[in-house]
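K.L.:
Dropping the sequence and predicted coords here.
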Amino acid sequence: MRITYGPWGETLAELVAAARAAEEAGAEALWLPELHRSATVSAAAVIAGTGRAQVGTAIALAFTRSPMTTALEALDLAEMSGGRFVLGLGTGVKRLNEDWHGVRWEPPAARLRETVAIIRHFAAHAGSGEPMTVEGELESLRVRGYRRPFPATRFPLYLAGMGPVMTKLAGEIADGWISHELCSPAWLRERALPLLRPGVDAVVSAACSIDVDPAEARRRAAGLTGFYASVRSYAGFFAFHDLAAEQEAVIEAFRSGAGAAGLAAAVPARMVDALTLAGTADQVAERIAGYAGHATTIKLTPPVHGLAPGEIRTAQARIIDLIKELP
């Protein structure tokens, strides 16, 4: 099982420094999200500041760029990295696409399938000078009179998924599957792996909080847990873990106007224990080992929701220290 890391930084310089420290500690890949920063710009910065680890987007939003733009960015990043780049895509939710980015929301699985087909076709044929045509019901490519005059560096393409439809799609067409930030070993074994074909890289995203005091570690992870528990569409996930009542309490806190700190206060210890890696260094290492034999890659990330930068830095440093000690 590969140990990988999702670095954090209050500045891009700090982000790159954290990525470099994780690489030096032994992380085999570095993953950049898209929310407060552009995933592709962050990936470019980390590629420039590292030299060995893979660098991937986990995830870049699939529908807020055209498929051709996504393919161009991926080709550039693959070239810049000397083949270390991984394009990880996800759909986001309807509100994020329509209200935040002003793009249409259509059946996401069907649209993502067509988006992937266009990205791959463009990446494979952009240097030929021949017409490129991919006809889909939701996404199409019709390019003539174009030739990208640079050598193409190949890149793997991963898809994120939580529910069965997106996970199954990743299992069918992607090189890898990236889990939701909350993904227990039981969910991985029972709900995800049966939908992935052999050879797909199963990347488990694991929120990680380490402290000599397990209660303090749980406190840091509670805000992140509450953030995701406030999303009602994740009800099936929480019910699977016998946490339906606990999720409802978080949703009620969210409706009352609670911010990240308030949501954290509504999250009980058993919810944090079930869904994150929170505890002492030894406890977290043991929890990581629980994914062995099932996940092929684990992506460790520090908690950020409701925490001041100093606390995030502490959480990050402890994860990187743990990576040094993991087999």
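P.N.:
Sure, I can see it.

K.L.:
C-alpha from now on. contacts and neighbour counts both.
P.N.:
Fine.

K.L.:
residue boundaries of the helices in the chain?
P.N.:
With DSSP state H, the ranges of helices along the chain come out as 12-25, 39-49, 67-81, 94-95, 108-125, 164-173, 185-187, 214-229, 235-240, 244-255, 260-265, 269-275, 281-289, 309-325.

K.L.:
mind listing what's buried in the third one?
P.N.:
Residues of helix 67-81 classed as buried by neighbour count (16 or more other Cα atoms under 10 Å): 67-68, 70-79, 81.

K.L.:
now for those, which pair is the farthest apart?
P.N.:
P67 and S81 (20.8 Å; Cα to Cα).

K.L.:
residues in contact with stretch 133-153?
P.N.:
Under the contact criterion Cα atoms under 8 Å, 6 or more residues apart in numbering, stretch 133-153 has outside partners 75, 78-79, 82-83, 106, 110-111, 114-115, 117-118, 121, 123-124, 126-132.

K.L.:
One more: stretch 169-180?
P.N.:
58, 88, 109, 113, 156-162, 167, 195-197, 199-205.

K.L.:
hang on, the earlier thing: among the helices of the chain, which is nearest A295?
P.N.:
helix 185-187 (8.5 Å).

K.L.:
Which positions within the closest one qualify as buried?
P.N.:
Neighbour-count burial for helix 185-187 [16+ other Cα under 10 Å]: 185, 187.

K.L.:
In terms of secondary structure, what does that helix contact?
P.N.:
In terms of contacts (3 or more Cα pairs under 8 Å, 6 or more residues apart in numbering; DSSP states H and E), helix 185-187 is not packed against any helix or strand.

K.L.:
quick one: stretch 279-291 to chain centroid distance?
P.N.:
20 Å (Cα atoms, centre = their mean, to the nearest Å).

K.L.:
ok, structure two:
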Amino acid sequence: MDAAVVSQLSHVPAAARTLEQRGYDGCWTAEINHDPFLPLTLAAEHTERMELGTSIAVAFARNPMSVAQIGWDLQDYSEGRLLLGLGSQIKPHIEKRFSMPWGRPVARMREFVQALHEIWACWRDGTRLNFEGEFYTHTLMTPMFVPQQHAYADPKVFVAAVGDRMTEMCGEVADGLLAHAFSTQRYVREVTIPTLERGIARAGRTRADVVVSSPLFVVTGHDEQELAANAVATRKQIAFYASTPAYRGVLELHGWGDLQTELHRLSRAGEWDTMGVLIDDTMLAEFAVVAPVDELVHTIRARCDGLIDRVLVGFPPSIDEATVVGLVSELQAEETS
């Protein structure tokens, strides 16, 4: 069971220590308004056992060599606890925010992951670096630029995927799939897992070779009033994702495709509060775990069993510390029973 750690550097040490004290297995950063790697350095320094992951770092804003180097160093500094989560982002962000090239993202991501492993093999085993791909070429590595050896295996590489082709590619070359929070149980069961397994089979691997990790929207409370209040922000977040054309397929599986068109129109007009109202109770229950505190653990388990290997759970701010610790402990106990 995992959680997100804040990315503002001054807040990371205390936040990471708190997550470890609560009993979480891992903490993840996201590349939103802060760098995703710097916080993990602090988290590694102030924790002892939690795995530390990026969910996600934008691959195409970087290149395989720069990511391989920071992955190597963080794996060393964290004593083998790094989970390197990569995502493609979308064309407007890559071209207009990062000023980097875009094109054929699935093929580009496959090559990115393959290049990482070639670079790490060069540093670890002393083999000649000779990676020549369609998008990336790495053929120069002189002794001065080889980092010091360390005792840890290569970081596990996770790739974020929603579409079929990227999901299949994860099954072929990645150590893990980072599923999107905007996924229903039905979508994961009927679309994500079968698609992932096609890639796994094509590469001659097994389902055990690929870890499926997913965040969950959680709406909970001690009573109906608190539950309803905590649902407001989640409805808005679901509506935001639902307005994105790339995620329309999730809605269409449930017969809600037309809602994406309306939400997209409202998002362009800045009608964020109105968008949230359009997420009714039925939709909320499909996209989020909705349960009172005393039923939450059972509901999370029912949502994930047989589909999700590791889950990222955040609790509403109104839930007190003692309750959070108890919930995490109960979930961990069920995982190991």
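P.N.:
Received the coordinates, thanks. Predicted, not measured: the structure shown is a model, and the values here were computed from it.

K.L.:
one step back: pick the most buried one from the helices of structure 1.
P.N.:
Sort the helices of structure 1 by mean neighbour count, taking mean count of other Cα atoms under 10 Å, and helix 214-229 sits at the top with a mean of 24.

K.L.:
Check which helices and strands that helix sits against.
P.N.:
For helix 214-229 of structure 1, the packing partners by 3+ Cα pairs under 8 Å, 6+ apart are strand 201-210, helix 244-255, helix 260-265, helix 269-275, strand 277-279.

K.L.:
can I get the ones you listed in JSON lines with distance to G223 of structure 1?
P.N.:
Putting these into JSON lines (distance: least, Cα to Cα, whole Å) gives the following:
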{"stretch": "strand 201-210", "distance to G223 of structure 1": "11"}
{"stretch": "helix 244-255", "distance to G223 of structure 1": "11"}
{"stretch": "helix 260-265", "distance to G223 of structure 1": "4"}
{"stretch": "helix 269-275", "distance to G223 of structure 1": "10"}
{"stretch": "strand 277-279", "distance to G223 of structure 1": "12"}
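
K.L.:
Between those, which one is closest to E311 of structure 1.
P.N.:
strand 201-210 (10.4 Å).

K.L.:
Looking for the alignment partner of A14 of structure 2 in structure 1.
P.N.:
Counting by TM-score structural alignment, A14 of structure 2 corresponds to A17 in structure 1.

K.L.:
ugh, typo on my part, it should be E252 of structure 2
P.N.:
Match for E252 of structure 2 (TM-score structural alignment): A239.

K.L.:
re earlier: what's the closest of the helices and strands packed on helix 214-229 of structure 1 to I288 of structure 1?
P.N.:
Nearest to I288 of structure 1, of those and by Cα to Cα, is strand 277-279 at 7.6 Å.

K.L.:
hang on, the earlier thing: tabulate the helices of structure 1 in a markdown table, adding columns for distance to G102 of structure 1.
P.N.:
Below are the helices of structure 1 laid out as a markdown table (distance: least, Cα to Cα, whole Å):
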| stretch | distance to G102 of structure 1 |
| --- | --- |
| helix 12-25 | 27 |
| helix 39-49 | 18 |
| helix 67-81 | 16 |
| helix 94-95 | 9 |
| helix 108-125 | 15 |
| helix 164-173 | 22 |
| helix 185-187 | 33 |
| helix 214-229 | 23 |
| helix 235-240 | 27 |
| helix 244-255 | 25 |
| helix 260-265 | 26 |
| helix 269-275 | 33 |
| helix 281-289 | 39 |
| helix 309-325 | 31 |
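
K.L.:
Show me the one of those helices that comes nearest W31 of structure 1.
P.N.:
Closest among these, once you apply Cα to Cα, is helix 39-49, at 7.8 Å.

K.L.:
Relative to structure 2, which residues correspond to the closest one?
P.N.:
With TM-score structural alignment as the criterion, helix 39-49 of structure 1 aligns to 36-46.

K.L.:
For the matching stretch, give me every contacting residue.
P.N.:
When contacts are defined by Cα under 8 Å, 6+ apart, stretch 36-46 of structure 2 is touched by residues 7-9, 12-13, 16-17, 29-30, 52-54, 56-57, 70, 74, 77-78.

K.L.:
Quick test: name the residue nearest the centre of structure 2.
P.N.:
For structure 2, the residue nearest the mean C-alpha position is S55 (3.7 Å; Cα atoms, centre = their mean).

K.L.:
What's the match for that one in structure 1?
P.N.:
Per TM-score structural alignment, S55 of structure 2 is aligned with A58.

K.L.:
hmm, what's the outermost residue in structure 1?
P.N.:
Outermost residue of structure 1 (Cα atoms, centre = their mean): G145, 36.2 Å.

K.L.:
Tell me the residue in structure 2 aligned with that one.
P.N.:
Match for G145 of structure 1 (TM-score structural alignment): T142.

K.L.:
cool, A292 of structure 1 as well?
P.N.:
Per TM-score structural alignment, A292 of structure 1 is aligned with D305.

K.L.:
And its match, how far from G276 of structure 2?
P.N.:
D305 of structure 2 is 29 Å from G276 of structure 2, where distance means Cα to Cα, to the nearest Å.

K.L.:
try R128 of structure 2
P.N.:
Taking Cα to Cα, one finds R128 of structure 2 at 54 Å from G276 of structure 2.

K.L.:
With V293 of structure 2 instead?
P.N.:
In this view, V293 of structure 2 and G276 of structure 2 are 23 Å apart by Cα to Cα.

K.L.:
And V67 of structure 2, by the same measure?
P.N.:
For V67 of structure 2 relative to G276 of structure 2 (Cα to Cα), the value is 37 Å.

K.L.:
now stretch 277-289 of structure 2: which residue numbers in structure 1?
P.N.:
So stretch 277-289 of structure 2 sits over residues 265-277 in structure 1, by TM-score structural alignment.
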